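Chemist: Curious how this folds, go ahead:
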Amino acid sequence: MNSANSAAVVVGVDGSEPSLRAVRLAAAEATRRRRPLRVVHGFIWPLLHVPVSPAPDAPPGGGLRHQAEELVAAAVREAEATAPGLAVSGEIIDGEAAAVLVGESPAAALIVLGDRGLGGFASLVVGSVAVQVAAYADCPVLVARGAERPDEPVLVGMDGSAAAKLAAEFAAETAVARGVPLVAVHAYRHPASTGPGDMQPLVYDEARLHDTEDEVLAGSLAGLTERHPGLRLIRRAVHGRPGAVLAEASGSAQLVVVGGQGRGEVSGLLLGSVSQSVLHHAQCPVVVVRASR
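Modeler: Now for the predicted structure:
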């Protein structure tokens, strides 16, 4: 995560309604974090060698470049209306949308985008641009989806991994900024392995297992309230599949935060199965936090 005070919140726009929703969410988040907002549009047409200027006999204001300028200007106006006084800038960058946003990520505090854009396939729950940016960005990525519940808590998924601990720090900062509690959820299915080659017991005491997993959760959250004064922290150890547990819990949250890759994930994956499941099934906006490469 870029910690420089000058790092902006970056929002990707394409003129679609989901991207305008992302603009409103990004403007509110930039205001809370006291960051400027940067509106970015990936302009792919020059890469495809398509003429972007109006034809010689076309009326004024034509051409693909002018259309891109208009949609960026509209997004800037939307941000300024959402958060009066916020420093907002807009830019058109030649390139494919996901590549442009990933390119912005090293210098960004946060990237925000809609769950689906123009031209997305109707069968996709979350668009390919959102998935690609969440998988490759070098800063946290906020995907605007689901319902907005400003009075509900922030939710973070915990599994003891380094990525989850980074997610917990981001979630704690966000919960304090929004003035709501942070609910830390640890989903488990079986007793944890104690070492190489050991076997999970076929029969175990569910109550004792819950207490053990709650202790694991408490340990992974150690020091969080001290590092984030004013944080109201709630722990929940829940028996079930992590993706399904978090998706269900997101129905009573305003935001769910997950690490990009959790414990036990295949190391070659850029985005873990749990974070992908939450991206596709959460009932509120989702933040994916990955460790910088």
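Chemist: make it CA atoms for all contacts and neighbour counts henceforth
Modeler: Noted.
Chemist: can you give me the strands for the protein?
Modeler: For the chain, applying DSSP state E gives strands covering 8-12, 37-43, 88-94, 108-114, 141-144, 154-157, 182-188, 233-239, 255-259, 286-289.
Chemist: Switch those over to a markdown table; also include mean neighbour count and distance to Gly223.
Modeler: Conversion of these to a markdown table gives the following (neighbours: other C-alpha atoms under 10 Å; distance: least, C-alpha to C-alpha, whole Å):
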| stretch | mean neighbour count | distance to Gly223 |
| --- | --- | --- |
| strand 8-12 | 28 | 27 |
| strand 37-43 | 24 | 31 |
| strand 88-94 | 17 | 35 |
| strand 108-114 | 28 | 23 |
| strand 141-144 | 29 | 25 |
| strand 154-157 | 28 | 16 |
| strand 182-188 | 23 | 14 |
| strand 233-239 | 17 | 11 |
| strand 255-259 | 31 | 19 |
| strand 286-289 | 29 | 19 |
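Chemist: would you list these in JSON lines and tack on distance to Gln276?
Modeler: Shown next, in JSON lines, are the strands of the chain (distance: least, C-alpha to C-alpha, whole Å):
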{"stretch": "strand 8-12", "distance to Gln276": "20"}
{"stretch": "strand 37-43", "distance to Gln276": "24"}
{"stretch": "strand 88-94", "distance to Gln276": "28"}
{"stretch": "strand 108-114", "distance to Gln276": "15"}
{"stretch": "strand 141-144", "distance to Gln276": "12"}
{"stretch": "strand 154-157", "distance to Gln276": "13"}
{"stretch": "strand 182-188", "distance to Gln276": "16"}
{"stretch": "strand 233-239", "distance to Gln276": "20"}
{"stretch": "strand 255-259", "distance to Gln276": "10"}
{"stretch": "strand 286-289", "distance to Gln276": "9"}
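Chemist: one more to line up against the first:
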Amino acid sequence: MTAHDPRITVGVDGSAGSAAAVAWAARIASLRHLQLKIVHGLQIAGLYYGGGMTGIGAATLFEAVQADGERAVAEARALAASIDEHLVVVTELRNDPPVPTLIEESRHARMLVVGRTGRDGFADMLIGGTAAAVAGHAHCPVAVVRGTLSPGSGPVVVGIDGTPNSEQAVAIAFEEASLRGVPLVAVHAWNDVTYEDAFGSARILTQPESLEEGEERLLGQRLAGWQEKYPDVEIRRLLVRDRPRHALLDLSAEAQLVVVGSRGRGGFTGMLLGSTSQALVQHAGCPVLVVRPEPAA
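Modeler: Sure thing, here's the model as predicted:
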């Protein structure tokens, strides 16, 4: 992957989604012989506002929040140990909100893992939530754990759009497929409508047959060299005339992991998590690994 510390970091909050993330992260750390770090950020912000709470009342509430965090971390540690008793596990309870805590932790991790939802129960409202915010700003690949989690079943799927960010996703996808011993499905989706500016003006491309040939060449170019580096990985190329999010969401129903860049071509500058990766984070049927661009040297 990238030149980060040899650890997998997982954010926990005591929810069912958090438990699934811990189990998945523990398996990944065990497979790679890496350390697992379990992190919980206390939701302290706002405890002292909106009700005139001061003194003993505020201190009692803080103690309750801290105890809740300690319980979440202890449960996560026990779950990780049940998956691999030899796994090296470290924990940290921080007096900072979850999102900035996890983004800071991502500076020192090979991969950051989060669950699909928190305690608030709004399963379909991830835009602006912990998962989307972390995936959009982290300094390392972020896995959002979704789906039924069937270890060892299904291929790894990677979305390819011809951008440098996509190239990084391809590199990680090959590594994941090789480590898991499963095929890699390389998906390049295209259509004959292209949006040329931020106002959404569109034009219809002519000669779709010749366009498809060009897209097929692009897919071949993006995979060139990787099969030589990973001869053990069976590659299945898939060129589809559709929106990328549609194709990847369909494939996620049978995959064990979908790997995607954080932003595709034509993205708006302010949208740090592109529309395709946002759709996958919200609706995919399996864990999604969002690859952020490498920082400039």
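Chemist: Would you mind reporting the TM-score between them?
Modeler: A TM-score of 0.87 describes the superposed chains when it is computed by TM-score structural alignment, normalised by the length of the first structure; 281 aligned residues with a C-alpha RMSD of 2.6 Å.
Chemist: hang on, the earlier thing: with respect to Leu64 of the first structure, which of the strands of the first structure lies nearest?
Modeler: strand 37-43 (9.1 Å; C-alpha to C-alpha).
Chemist: Mind reading off the mean deviation between the closest one and the second structure?
Modeler: Taken over the aligned residues, the distance from strand 37-43 of the first structure to the second structure averages 0.4 Å (mean C-alpha distance after the TM-score superposition for the first structure).
Chemist: Report the inter-axis angle for that strand versus strand 108-114.
Modeler: Put simply, strand 37-43 of the first structure runs at 60 degrees to strand 108-114, going by axes from the mean of the first three to the mean of the last three C-alpha atoms, to 10 degrees.
Chemist: do you know how far Arg263 of the second structure is from Ser30 of the second structure?
Modeler: As for Arg263 of the second structure, its distance to Ser30 of the second structure is 30 Å (criterion: C-alpha to C-alpha, to the nearest Å).
Chemist: quick one: which of those two has more around it?
Modeler: Comparing Arg263 of the second structure with Ser30 by other C-alpha atoms under 10 Å, the one with more neighbours is Arg263, at 26 against 20.
Chemist: The more buried one -> the first structure?
Modeler: Mapped onto the first structure by TM-score structural alignment, Arg263 of the second structure lines up with Gln261.
Chemist: list the contacts for the residue lying closest to that match once chain neighbours are set aside?
Modeler: Excluding its sequence neighbours, the residue lying closest to Gln261 of the first structure (C-alpha to C-alpha, 6 or more residues apart in numbering) is Gly272, at 4.4 Å. Counting by C-alpha atoms under 8 Å, 6 or more residues apart in numbering, Gly272 of the first structure makes contact with Gly260, Gln261, Gly262, Glu265, Val266.
Chemist: tell me the contacts of the second one?
Modeler: With contacts defined as C-alpha under 8 Å, 6+ apart, the neighbours of Gln261 of the first structure are Ala163, Ala164, Leu269, Leu270, Leu271, Gly272, Ser273, Val274, Ser275, Arg290.
Chemist: Mark which of these are buried, thanks.
Modeler: Ala163, Ala164, Leu271, Gly272, Ser273, Val274, Ser275, Arg290 (16 or more other C-alpha atoms under 10 Å).
Chemist: Among those residues, which one lies nearest to Ser128 of the first structure?
Modeler: Leu271 (12.8 Å).
Chemist: The closest one contacts Val258, correct?
Modeler: No. Look at Leu271 of the first structure against Val258 with C-alpha atoms under 8 Å: they stay out of range, at 10.6 Å.
Chemist: Please enumerate the helices of the first structure.
Modeler: Using DSSP state H, the helices of the first structure run over 17-33, 64-82, 97-104, 128-136, 162-178, 206-220, 224-227, 242-249, 273-281.
Chemist: so can I have TSV of these showing distance to Val11 of the first structure?
Modeler: As requested, those are exported to TSV (distance: least, C-alpha to C-alpha, whole Å):
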stretch	distance to Val11 of the first structure
helix 17-33	6
helix 64-82	9
helix 97-104	8
helix 128-136	12
helix 162-178	17
helix 206-220	31
helix 224-227	28
helix 242-249	24
helix 273-281	18
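Chemist: and of those, who's closest to Glu152 of the first structure?
Modeler: Using C-alpha to C-alpha, the helices of the first structure put helix 162-178 closest to Glu152 of the first structure, at 10.0 Å.
Chemist: what comes up buried for that closest one?
Modeler: 162-176, 178.
Chemist: Quick one: average offset of it versus the second structure, please.
Modeler: With mean C-alpha distance after the TM-score superposition for the first structure, helix 162-178 of the first structure averages 0.6 Å from its match.
Chemist: what range in the second structure matches that helix?
Modeler: Aligned by TM-score structural alignment, helix 162-178 of the first structure falls on residues 164-180 of the second structure.
Chemist: Tell me who's in contact with the nearest residue to Ala162 of the first structure once chain neighbours are set aside.
Modeler: Of all residues not flanking Ala162 of the first structure in the chain, Gly262 sits nearest, at 7.8 Å (C-alpha to C-alpha, 6+ apart). Applying C-alpha under 8 Å, 6+ apart to Gly262 of the first structure gives the contacts Asp159, Ser161, Ala162, Ala163, Ala164, Gly272, Val274.
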